[in-house]
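Participant: Below are the sequence and a predicted model for it; my questions follow.
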Amino acid sequence: MRADNADTCINIDHVNLDNNYKNRLVEASVQTTHLVPYRLRFWPGTNCDVKLSPSETNCALKAKCCCRILSQWILSQVGLTIVVTIWALLGALAFFNTEGPREQEQSRTLAKIQKDLSKELANGLRESIDRQEEWPFTIHRYFERHESLFLEAVGAGFGEGGGGNIWTYPGCILFAVSLLTTLGFGAPVPRTSLGRGAAVLFASIGIPLHFLLILNIGNLAAIQLQKLSLRNSSTEIPTAPRPKWLKLFPFLSILFYYLLGVGLFGFARRRDPASCFMFPLDFTAAGGVATVDGQIRIFYALYLEMAVTLAAIVVSLLQASATRGIVDIGLKLGLLTNT
């Protein structure tokens, strides 16, 4: 860069900037950066400001206006919540109609085969009553056949929940929510072709919609918490340190929510302390979800959904501070540059 009243040139690369000046530059850049992320409207809009080209008719205007209003209703947080809720209930109904009859029929078939084997064993022992030395071999053959039958039934999905029925409608609601949240923690697996096809279709549409909804709810809640912290703070400078309660909110909220689940699904059901603190295992296929009442399955589905929502809020709150902290560490270690 050339000075106005001199012929000398100043090489800007040789100018030494002290740390305070660098920090002021960083803070200035943070202040001028748009930190509030865009998100969907909470309430649907009714704006229909559509312009027509000279070649279009009034019918095209009405069609465009209807499409615009419909998209504003669907792609709002309220509208998207309604859509995802209806989609989850419809998905649960599809799983109930495809997997429920198979599970009931399998239970009846297995009970009938076990009864027939018991009769066959009794008849075999009665016929060989004069040859009691053959009884151990007869009983051994019975146990082998029963074991093979039981293993085949388990491989087909019988008894996934430790007894009882998994694919009741409340159980299907829990499965649909676990599929939407992409957690799938110990969830049962559809066995029929229609059930698996329904799961693929349900997940391909529901997961993106659910992800969009949770992301926007997390951003909205995080922004409202930040506004509340600035309102109660003595300064409104964007780069000022956040209040202590806002820093501790992610960790305390997760701890509180977990203890709430311990109380609701553990101690309220009069379980032992170890089972209370391991309550999420009780609602998985391996943990015996089939033995849990239907109402509790629905409550756990709601608890799981709120847990994912809380996680989105925590991620939104930690995003800005975590990004800034990573940048600070990178600058100290000489890993980052802005040239």
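Facilitator: Arrived safely, thanks for sending.
Participant: okay, CA-based contacts and neighbour counts for the rest of this
Facilitator: Will do.
Participant: Tell me the buried residues in the helix or strand where residue 71 lies?
Facilitator: Following DSSP states H and E, the helix or strand that holds residue 71 is helix 58-74. Applying a neighbour-count criterion of 16 or more other Cα atoms under 10 Å, the buried positions in helix 58-74 are 61, 64, 65, 68, 69, 72, 73, 74.
Participant: I'd like the next helix or strand past it.
Facilitator: Past helix 58-74, heading to the C-terminal end, the next element that is a helix or strand (DSSP H and E) is helix 77-127.
Participant: now for that next one, which elements pack on it?
Facilitator: The elements that helix 77-127 packs onto, with contact taken as 3 or more Cα pairs under 8 Å, 6 or more residues apart in numbering; DSSP states H and E, are helix 58-74, helix 135-155, helix 169-180, helix 193-232.
Participant: Same list (those helices) but as TSV, adding distance to residue 123.
Facilitator: Shown next, in TSV, are the helices and strands packed on helix 77-127 (distance: least, Cα to Cα, whole Å):
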stretch	distance to residue 123
helix 58-74	67
helix 135-155	11
helix 169-180	41
helix 193-232	40
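Participant: Quick check: which of those helices is buried the most?
Facilitator: helix 169-180 (a mean of 25; mean count of other Cα atoms under 10 Å).
Participant: Show me what that helix is packed up against.
Facilitator: Using 3+ Cα pairs under 8 Å, 6+ apart, the elements in contact with helix 169-180 are helix 77-127, helix 193-232, helix 294-332.
Participant: Looking at those, which is nearest to residue 134?
Facilitator: Ranking the helices and strands packed on helix 169-180 by their distance to residue 134 (criterion: Cα to Cα) puts helix 77-127 first, at 8.6 Å.
Participant: gap between the closest one and the chain center?
Facilitator: Shown here is helix 77-127, whose average C-alpha point lies 26 Å from the average C-alpha point of the whole chain (Cα atoms, centre = their mean, to the nearest Å).
Participant: again, but for stretch 204-214
Facilitator: Using Cα atoms, centre = their mean, the mean C-alpha position of stretch 204-214 is found 10 Å from that of the whole chain.
Participant: adding another structure so you can compare the two:
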Amino acid sequence: MTKITPLSPRWRYAIERRVEDERQLTIRAVGDGARLKPGRFWDLPGTFLFAIYVMTALGFGAPVPHTLLGRTSALLYAILAIPTHIYLMVNASTCMIVHVEAYTKHLKDNFCGKFSEHKHDFRCFGIIGAGRCVPLATIAYYIIGVVAFGILRNKTPLETAMFPLEFTTTGGLEHVEGYVRIFYGFYVEGAMCLLACVLAIVRRHGSSIFSSISEPCRLFETDACELCSSDKERI
């Protein structure tokens, strides 16, 4: 039977120092958002959600490329995608708001003309549509997200209320199913459309101070939408 000799103090110190260095590196990596058992981020649904995050400039908690080629490609994509996305959202939302307001005015005039004696019965509709339905649309869109990404997935009440946090690297995005990532990407894009519509409403019905700030930058131009203006005049 072989007898094990005790380690020398110098050798023992080197082993303990190595173990301590590994422990510190592990703690630092976990603190930076790394996982001991990482999941897959860069599959097709993951890259789709990452593209939405970059295009909408919502980079909070999103996965980030680690290689030089990946970071360079993401930077070039952001330089092209973010201004293009903002431009399309602003113009599309402006045209949509013009058409919706013209159609709403048309319906209101017809109802007021036919049911003028029951005008007081329609006050509730004015209360519901307060602020041009912006608060109602915002609450309804949040409820859709709560139902789709929380209740239907059997999440806890806290996770249901804070469902956007799940779609971050620290919130457990690597464990989210691929089809759920895709649906959440479309949900984020819809939220940006809603925000663009709110900005278009503020631009059309906001104060002169807001107009004087935005017009020199040409952020919200409605004169170029000749189709919308002509449709509004016909209605």
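Facilitator: Structure's in. What do you need? Values in this document were obtained by computation on a predicted structure and should not be read as measured data.
Participant: before we move on, back to that, would you mind giving the helices and strands packed on helix 169-180 of the first structure as a markdown table with distance to residue 159 of the first structure added?
Facilitator: Conversion of those to a markdown table gives the following (distance: least, Cα to Cα, whole Å):
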| stretch | distance to residue 159 of the first structure |
| --- | --- |
| helix 77-127 | 9 |
| helix 193-232 | 18 |
| helix 294-332 | 17 |
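Participant: what helix or strand is residue 159 of the first structure on?
Facilitator: Element membership for residue 159 of the first structure, per DSSP H and E: none, as it lies in no helix or strand.
Participant: Could you tell me which residues make contact with the residue nearest the centre of the second structure?
Facilitator: The residue lying closest to the centre of the second structure (Cα atoms, centre = their mean) is residue 188, at 3.7 Å. Residue 188 of the second structure is in contact with residue 52, counting by Cα atoms under 8 Å, 6 or more residues apart in numbering.
Participant: Can you tell me how far it is from residue 59 of the second structure?
Facilitator: 12 Å (Cα to Cα, to the nearest Å).
Participant: Residue 46 of the second structure -> the first structure?
Facilitator: Structural alignment (TM-score structural alignment) places residue 46 of the second structure against residue 171 in the first structure.
Participant: My guess is that match contacts residue 293. True?
Facilitator: No. Residue 171 of the first structure sits out of contact with residue 293 when judged by Cα atoms under 8 Å, with a separation of 9.2 Å.
Participant: Spit out the residues that contact those two alike.
Facilitator: When contacts are counted by Cα under 8 Å, 6+ apart, the set common to residue 171 of the first structure and residue 293 is empty.
Participant: Please verify my assumption that residue 136 of the second structure contacts residue 129.
Facilitator: Yes. Checked against Cα under 8 Å, the pair residue 136 of the second structure and residue 129 is within contact range at 7.3 Å.
Participant: circling back: now distance to residue 29 of the first structure too, for the buried residues of helix 58-74 of the first structure, in JSON lines please.
Facilitator: Formatted as JSON lines, the entries for these read as follows, by distance: Cα to Cα, whole Å:
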{"residue": "61", "distance to residue 29 of the first structure": "44"}
{"residue": "64", "distance to residue 29 of the first structure": "41"}
{"residue": "65", "distance to residue 29 of the first structure": "41"}
{"residue": "68", "distance to residue 29 of the first structure": "37"}
{"residue": "69", "distance to residue 29 of the first structure": "38"}
{"residue": "72", "distance to residue 29 of the first structure": "34"}
{"residue": "73", "distance to residue 29 of the first structure": "37"}
{"residue": "74", "distance to residue 29 of the first structure": "36"}
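Participant: quick check, nearest of those to residue 86 of the first structure?
Facilitator: residue 74 (12.4 Å).
Participant: Now do the closest residue to the closest one other than its chain neighbours against residue 218 of the first structure, distance only.
Facilitator: What sits nearest to residue 74 of the first structure in space, not counting adjacent residues and going by Cα to Cα, 6 or more residues apart in numbering, is residue 80, at 5.5 Å. With distances taken as Cα to Cα, residue 80 of the first structure is found 14 Å from residue 218 of the first structure.
Participant: just residue 177 of the first structure next, same as before
Facilitator: Taking Cα to Cα as the measure, residue 177 of the first structure falls 18 Å from residue 218 of the first structure.
Participant: what's the answer for residue 126 of the first structure, then?
Facilitator: When Cα to Cα is applied, the distance between residue 126 of the first structure and residue 218 of the first structure equals 70 Å.
Participant: Tell me which of the helices and strands packed on helix 169-180 of the first structure lies nearest to residue 257 of the first structure.
Facilitator: Each of those has some distance to residue 257 of the first structure by Cα to Cα; the shortest is helix 294-332, at 7.7 Å.
Participant: ok, back up a step: what span of the second structure is the helix holding residue 71 of the first structure aligned with?
Facilitator: The aligned range for helix 58-74 of the first structure is empty, by TM-score structural alignment.
Participant: Then stretch 268-276 of the first structure?
Facilitator: Going by TM-score structural alignment, stretch 268-276 of the first structure lines up with residues 152-160 of the second structure.
Participant: Tell me the buried residues in the matching stretch?
Facilitator: By neighbour count with 16+ other Cα under 10 Å, stretch 152-160 of the second structure contains the buried residues 159, 160.
Participant: Residue 163 of the second structure: neighbouring residues, count only.
Facilitator: By the measure other Cα atoms under 10 Å, the count of residues near residue 163 of the second structure is 21.
Participant: Now for it: which residues touch it?
Facilitator: Residue 163 of the second structure sits next to 145, 146, 149, 150 when contact means Cα under 8 Å, 6+ apart.
Participant: The same query, at a cut-off of 10 Å, please.
Facilitator: With contact taken as Cα atoms under 10 Å, 6 or more residues apart in numbering, residue 163 of the second structure is in contact with 142, 145, 146, 147, 148, 149, 150, 151, 155, 156, 157, 171.
Participant: Would you mind giving me the PyMOL syntax to select the buried ones in the residues you listed?
Facilitator: Applied in PyMOL, the following selects the buried portion of these according to 16+ other Cα under 10 Å:
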select buried, resi 145+146+148+149+150+151
